[in-house]
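Engineer: Pasting a predicted model and its sequence here:
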Amino acid sequence: MSTPEQLTEHFLLAARGSEARALGQLVHSCQLVAAVCELVHELQRERGISNVFLASAGQEFAEELKQQNGRTNTASDHFCDYLQRVQSGQDQLWSSARLYHRIAHVLLQLKDLAELRNSIEQGNLTTAQATEAWSGLIAELLSVLFEIADIAADAEISRALVALFHFLQAKEHTGQERAWGCVGFAAEAFDTEILARLQHLRESQQRCLDVFVRFAEPEEVWFWEQLEQAPAKAELVRMRKVIDALGEGAAVPHGVSETWFAVATARIDGMRELEEQLSADLQAMAGERLEKARKALQDNRSRLEAEPPAEPVSAFSLLLDASSDSEQVPAAGSVRALYDLLQEQADHLQQVSDQLEEARSALTERKLVERAKGLMMQYQKMTEEEAFASLRRAAMEGNCRLIDVAARVVAAAEKLKG
C-alpha cells in the first residue's frame, strides 16, 4: 500500500503531466487554427469576386472566379486533411463537445459549396443573397476558432488566441464591408439598409481591433500600426467618404464597384499578412510552452528522485517553519521536496488562473452581447444592425457598459421563459 508521501508525489506529477497533455492538445489546435485562417481568407476572396461577377451579369471576373475556386478548394482540402488525421487518431482529440459540433456544422456547409457556386455561375442569386451565403459559412469557421480560444487552459496561448480571433473577426467585418459595398455599387444606389449595415461593419471592425490591441504582443501591435498608416487604409477611407457623400438613393457612377473591390482587397491582403504572422507566432508559442511544461515535469521528477528518504515530517510543521520569523531549520528528505514543489505549483496555477480570467473576460463579453442581439432579433424582429444599435443606445443613455445592458436583456428573456 502506498504511503501518503508516495500518493502525494504521484498526484503532484500527475498535475504536471495533465498540464503537458493539455498543451499538447493546444499545439494540435494551433494547426487547426492555421488551416481555418487559410480557408477563411480564400472564402473571403471568393465572396468578393463572386459579387463583382454577379453585379456585372457575368461580364467581369469570370476567369478570376474560376481561379479562385481552385485556391479555395486547396484550402478546403488542407482543412479536411487535418480533420482526417484527427478522425483517424493520428492527432490528439479535444475535450469540447461544442468544438466538435462547430466542426461538424462547417463540414456540412462545405458539402453544399458546389451548389452555391453553381447558383452564382447561373446567375440565380442576387449579390445580397450570395453575400449572406458566403458570410454564413465564414461565420461558422470563425466560431471554431472561438471555441478553441474558449477552452484554452494556458494563459499565454489564451491571450494569443483572443488577439487572433478578434483580428480575424475585424478582417471578416472588413470583408463584409467589401461585399456589401459591391452590392450597393452594383445596384448603382445605396438604400438605408445597406448604409446602416456598412456603418455597423465599420464600428464592428474598430471594436474587434480594440480587443486585438489589448491582447496582442507589442511587435504585433506595431505591425498593425504600420498597416493603419499604409496607402491601402487611406484609399479605403477615401472610398468610404464617397459612399457617405452619395447618401440614400443617390445615383452611383457606373463601374465603380471594381474600384471599390480593388481598394478593399488591398486593405484585406495587408491584414492577411499580419494574420499569417499571428498564426505562426501562435504555433511557435504553443511549441515552446509544451517544451517548457515537459521540462518542468522532468525537473519535478528528478528533484523527487534525488531526495533521500527521511524521517516522517508533517506538512503542517513545514508550514509553521515557512511562516516563522525565526531562522528556518531545513527538513531533509522527500517531504521537504514535496512541500516545495506543491507550493511552487500552487503559485503557478494561481498565476495562470489570474491571467486566464482576463483573457476569457473578452470572450465572455462577446458571448453575452451576441446572445442579447440574438434574442432581440428573434423576439423583436430586428436586424443584427438594429439590435446592436439598440443595445449601444441603451448603454449610452444609461451611462453604463454595453455588456451590462446585454446582461439585463438576457436576464429579462430568461425570466420571461421561466
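Structural biologist: The structure has been received and is ready for your questions. Numbering: from 1, shown residues only.
Engineer: contacts, neighbours, all on C-alpha from now
Structural biologist: Will do.
Engineer: got the contact list for the spatially most central residue of the chain?
Structural biologist: Nearest residue to the geometric centre of the chain (C-alpha atoms, centre = their mean): F165, 2.2 Å. F165 makes contact with 142, 145-146, 149, according to C-alpha atoms under 8 Å, 6 or more residues apart in numbering.
Engineer: Just these: which are in strands?
Structural biologist: Per DSSP state E, strands hold no members of the contacts of F165.
Engineer: Nearest to L23 among those residues?
Structural biologist: A149 (12.9 Å; C-alpha to C-alpha).
Engineer: Next, find the distance separating that closest one from A104.
Structural biologist: Distance from A149 to A104, counting by C-alpha to C-alpha, to the nearest Å: 18 Å.
Engineer: Which of those two has more residues huddled nearby?
Structural biologist: A149 (26 against 13; other C-alpha atoms under 10 Å).
Engineer: A further structure is provided below for comparison with the first:
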Amino acid sequence: MSTGLNFLVAALRCEIDALEELARTSDLVGDIGRLVHALQRERGLSNGVLASGGHQFAGRREEQVLECLACEQAVRAGFDALAVDRRRHTANGSRLFSRIAWVLPGLDALPALRLRIGGLQLDPAQATAAFIKLVAGLLAVVFEAADGATDPDISRRLVALFNFMQGKEFAGQERACGAAAFGAGRSELARQQQWLQLIASQEASFHTFAEFASATLAARWRASQSPAQLAELERLRRVACSAPAGALLDTGLSASWFDGCSQRIDAMQAIEAELAAELRLLSQARIAQARAELEAHERLLARWAQQPPTASADFFFGSADRSAPLATGDTATPAYGRHLERSILQLVQEQAHRLQSMGDELETVRVALNERKLVERAKGLLMAHRRLSEDDAHKMLRQTAMNQKRRLVEVAESVLAMADFLPKDAAP
C-alpha cells in the first residue's frame, strides 16, 4: 500500500517534469527572441526599400533575409520538439499549441511577402502591418510560456522577458515608422500620432520589465542607454513629430535614423540575450535542487520500507511536544520509527508551506499577465462592435488612456464593463 511519502516522492517527480518542460519552453523563447529581432530589422529595411522606391537599403535587406531564414529554422525545430513531447505539456498546452498553430502559416507566407516587397508591390504601411502581425503571433507564444510557468521566480523572469521583448517590438515599429517617414520625405499627421503612441507603449513595457527583472539586469538596461544616442534619437523624433502636416522631411536622414535606432535595438538585444541566459540558468538550478530533494526523499522512503512506524495517527493528531525524547516505558514504536515519522511529516508540512508560498507569489506575478488579457479582451470587443482593425482598437484604447491620464488596463476594464450596453451589430 502506498504511503504519504510515496505520494510526496511522486509530487517531486511531477515538479521535476514541469521544470524540465519549462526549461525546454524557455529555450524556445530564446530562439523566438532571436527570430523576432531579425524580423524587426528586416521590417525596417523593407520600409526603407519601399519608401525610397528601391533606391535605398536593397542590398542590406537581402543580407538580412538570410539571417531571418537561419533564425526561423531554429524556431521551427523548437516547435517540432514541443510537438514530439506534447503529452508532457499539461499546464497550458492547449493555448500554447494554438498560438504556435496560428503563427506557422505566417512563417510559411514570408517568402511570398518578400517577393512582393522586392517587386515594390506593397506600400510601407502594408509591409509593416504584415510583419507586425507575425511578430505579435510570436510574442503571443512567449506570453503563453510565461502564463504557464509554475515556478514563481521563473515566472517573474518570463514576465520580464516578455515585456522587454514587447517594448523592443514597439521600438522596432518606431524604427520602421521613422524610416518610412524620412524615406517618403513628407510629414503626415496620422504617422506622427502613431509615432507618439509607440513611444508611450515602449515606456510602459520597459517599466513593467524593470518591475519584474532582477536588480542586476534592470541596472544593466539603464546603463546600456547611451546619453548621446538618446539625445540624437530625441532630436530626430522632434524633427519628424513636430513638423506641420505635409511639410518636407530630409530624406538623407532616413539612413541616420535607421542606424541610430538599430544601435539602440541591438543594445536591447544584448539585454534580451542576458535575460534568456539568466532564465536558462535559473531553470537548471531549480531542476538540480528538485532532483537533490527527490534523492533525499527516496532514501527516506527506503528507510521507511525497512521499518515502517506504527503510531502515525498518534503522532499526526497528538498535541505532545514532538521534539521531546520518548519515555523509557514507551514501547509502542521504536525511537527510530518515531524519528522517521517526524521527518516524513515535517517534509509534508514543508512541501505544503512551499506550495502555498509559490501560489501566493505566482498570483502576484500573474497580475501583469492578467492585465494584458484584459486589454486583449477590450480590443476584441471594440473590433466586434466598432468594426475596427486590431491596430485601430489598440490605438483607441491607448489614446483614451493618454487623454484621461489613466492606465491602459483601467480603460480596458471600463470598456469591458460596458459590454452589455454595446449594440450587437454596430453600423460600419
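Structural biologist: Nice, I can see it. Every value quoted in this text rests on a predicted model; they were computed, and no experiment measured them.
Engineer: Of the contacts of F165 of structure 1, just say which sits nearest to S323 of structure 1.
Structural biologist: A149 (39.1 Å).
Engineer: tell me the contacts of the counterpart of that closest one in structure 2?
Structural biologist: Residue pairing (TM-score structural alignment): A149 of structure 1 is matched to A146 of structure 2. With contact taken as C-alpha under 8 Å, 6+ apart, A146 of structure 2 is in contact with 155, 158-159, 162.
Engineer: Around the residue lying closest to A146 of structure 2 once chain neighbours are set aside, how many other residues sit close by?
Structural biologist: Excluding its sequence neighbours, the residue lying closest to A146 of structure 2 (C-alpha to C-alpha, 6 or more residues apart in numbering) is L158, at 5.1 Å. By other C-alpha under 10 Å, 29 other residues sit near L158 of structure 2.
Engineer: what's the distance between the alignment partner in structure 1 of L158 of structure 2 and L145 of structure 1?
Structural biologist: Using TM-score structural alignment, the equivalent of L158 of structure 2 in structure 1 is L161. Counting by C-alpha to C-alpha, the separation of L161 of structure 1 from L145 of structure 1 is 8 Å.
Engineer: so where do the helices sit in the stretch 1-150 of structure 2?
Structural biologist: All helices of the stretch 1-150 of structure 2, identified by DSSP state H, counting those that start in this stretch, fall at 4-51, 58-84, 93-108, 110-118, 124-147.
Engineer: what does the stretch 301-428 of structure 2 give?
Structural biologist: 312-317, 335-386, 390-404, 408-417.
Engineer: want to try CSV for those helices, with mean neighbour count as columns?
Structural biologist: Converted to CSV, these look like this (neighbours: other C-alpha atoms under 10 Å):
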stretch, mean neighbour count
helix 312-317, 12
helix 335-386, 16
helix 390-404, 16
helix 408-417, 18
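Engineer: Make a markdown table from the ones you listed and add distance to L115 of structure 2 to it.
Structural biologist: Formatted as a markdown table, the helices of the stretch 301-428 of structure 2 follow (distance: least, C-alpha to C-alpha, whole Å):
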| stretch | distance to L115 of structure 2 |
| --- | --- |
| helix 312-317 | 72 |
| helix 335-386 | 31 |
| helix 390-404 | 25 |
| helix 408-417 | 38 |
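Engineer: Minimum distance to Q166 of structure 2: which of those has it?
Structural biologist: helix 335-386 (11.4 Å).
Engineer: helices or strands next to that closest one in the packing?
Structural biologist: With contacts taken as 3 or more C-alpha pairs under 8 Å, 6 or more residues apart in numbering; DSSP states H and E, helix 335-386 of structure 2 sits against helix 4-51, helix 124-147, helix 152-184, helix 253-306, helix 312-317, helix 390-404, helix 408-417.
Engineer: And for A306 of structure 1, the neighbour number?
Structural biologist: When neighbours are counted by other C-alpha under 10 Å, A306 of structure 1 comes out with 12.
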